[in-house]
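**Q** Any chance you could fold what I've pasted below:
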Amino acid sequence: MKLHSILLSLVAAASMAFAGVAAAHDAGDTVKPNFSRAIPNIPGKSLIAVEVLYPPGGASHAHTHAKSAFIYAYVVSGSVVSKVNDEPEHVYKAGESFFEEPGSLHAVSRNASKTKPAKLLAVFVVDSNDKELTTNVK
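**A** Next up is the predicted model:
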């Protein structure tokens, strides 16, 4: 019974986390949940992965992530333009990756192509109780 309650809590937390990511990405991209799991040997931390699908010319709003979030981003296909904090914009091609430290501003995140789609896998290491993973910056 206790295991059942824990599993239900994890599923509910993951659903809320994914909803927070999807709500913040409404400027021409689609966010699809990929993986969510509490890290058993690091109490209070979870690993969450989402796929960010950019149509040709698609982009995300400028955004921040949960204050605890360390993010590893891997370009699965196409090319993605990214600007994190004061770094210059950089084009990442399929097979390349970058990261975001906790508290970073992701000012630019867009498809580098106006004719081909792009896909990014974003992997979060985050406090398990962080519900809003992504927040738009106005």
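
**Q** Going by C-alpha atoms from here, please, whenever you check contacts or count neighbours.
**A** OK.

**Q** Work out which residue lies at the spatial centre of this protein.
**A** Averaging the C-alpha coordinates of the chain gives a centre point, and the residue nearest to it by C-alpha atoms, centre = their mean is A122 (4.3 Å).

**Q** so which strand or helix has it?
**A** A122 is part of strand 118-127, with elements assigned from DSSP states H and E.

**Q** residues making contact with the next helix or strand after that strand?
**A** Proceeding C-terminally, strand 118-127 gives way to strand 134-136 as the next helix or strand, assigned by DSSP H and E. Here strand 134-136 makes contact (C-alpha atoms under 8 Å, 6 or more residues apart in numbering) with G20, V21, A24, H25, H61, A62, H63, T64, H65, A66.

**Q** Which stretches in the chain count as helices?
**A** The residue ranges that make up the helices of the chain, judged by DSSP state H, are 2-24.

**Q** isn't S128 right next to S46, touching?
**A** Yes. Taking contact to mean C-alpha atoms under 8 Å, the distance of 5.1 Å between S128 and S46 places them in contact.

**Q** let's see this one next to it:
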Amino acid sequence: MPTRSVAARALIATLSLGVAAHAQDTPANAPQAKRTVLDKHDQSGVPGKEIIIGTAELPAGAVIGWHMHDGDESGYVLRGNLVLKTRGQPDQVLKAGDHFFNPRGAVHSLAAAPGGDGGTALSTWIIDKGKPLAEPVK
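**A** So this is what the prediction gives:
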């Protein structure tokens, strides 16, 4: 099994690819979100599942395009104002201290709230082992 640092670097590369895949949805000069994986572990007693914790920093004007996860995401806004868009549901305007949940397969996007300074969210995902953390969706 690779060390956590090697696994984390591979996961960060996967996240970077996911963000890059959305470049066609946003202008070339738009600010970019920065995703950081903080930790990753196999879920105890649940074969085939892993738990990942990480942050998404969105400067003013940044958007993480439409994507989904092969598992559940539970998140918390650490600072700033963000907008969570989930297909088929009203937009959720989130501020520091708010929490959110994306069930497995929910197609969603996260953006810095218009007119604000951006924001940072902390999320925990429980996903199928071996799947990418985020999969781009048109």
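
**Q** care to give me the TM-score?
**A** The TM-score (TM-score structural alignment, normalised by the length of structure 1) is 0.81; 128 aligned residues with a C-alpha RMSD of 1.9 Å.

**Q** Between S128 and S46 of structure 1, which contacts overlap?
**A** When contacts are counted by C-alpha under 8 Å, 6+ apart, the set common to S128 of structure 1 and S46 consists of A38.

**Q** which of the contacts of strand 134-136 of structure 1 tops the neighbour count?
**A** H65 (26 neighbours; other C-alpha atoms under 10 Å).

**Q** residues near V137 of structure 1, how many?
**A** Using other C-alpha under 10 Å, V137 of structure 1 has 12 neighbouring residues.

**Q** you'd agree it is up against A62?
**A** Yes. In this structure V137 of structure 1 lies within contact range of A62 using C-alpha under 8 Å: 5.4 Å.

**Q** Next up, the contacts around the residue nearest to the centre of structure 1.
**A** Taking C-alpha under 8 Å, 6+ apart, we find A122 of structure 1 in contact with A49, V50, E51, V52, I71, Y72, A73, Y74.

**Q** how about those in CSV, adding neighbour count and distance to N34 of structure 1?
**A** As requested, the contacts of A122 of structure 1 are exported to CSV (neighbours: other C-alpha atoms under 10 Å; distance: C-alpha to C-alpha, whole Å):
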residue, neighbour count, distance to N34 of structure 1
A49, 21, 5
V50, 21, 5
E51, 20, 6
V52, 25, 10
I71, 21, 14
Y72, 16, 14
A73, 20, 13
Y74, 21, 13
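
**Q** Tell me which of those fall in strands.
**A** Secondary structure defined by DSSP state E assigns A49, V50, E51, V52, I71, Y72, A73, Y74 of these to strands.

**Q** Which residue, other than its chain neighbours, is closest to the aligned residue in structure 2 for the fifth one?
**A** Read it as I71 of structure 1. In structure 2, the residue equivalent to I71 of structure 1 is E73, according to TM-score structural alignment. Counting by C-alpha to C-alpha, 6 or more residues apart in numbering, E73 of structure 2 lies nearest to W125, which is 4.4 Å off, once chain neighbours are set aside.

**Q** Quick one: neighbours of the equivalent of that neighbour over in structure 1, just the number.
**A** Across the two structures, W125 of structure 2 finds its equivalent in F124 of structure 1, going by TM-score structural alignment. Around F124 of structure 1 there are 24 other residues, counting by other C-alpha under 10 Å.

**Q** hang on, F124 of structure 1 packs against A49?
**A** Yes. Under the criterion of C-alpha under 8 Å, F124 of structure 1 lies in contact with A49, with a separation of 6.1 Å.
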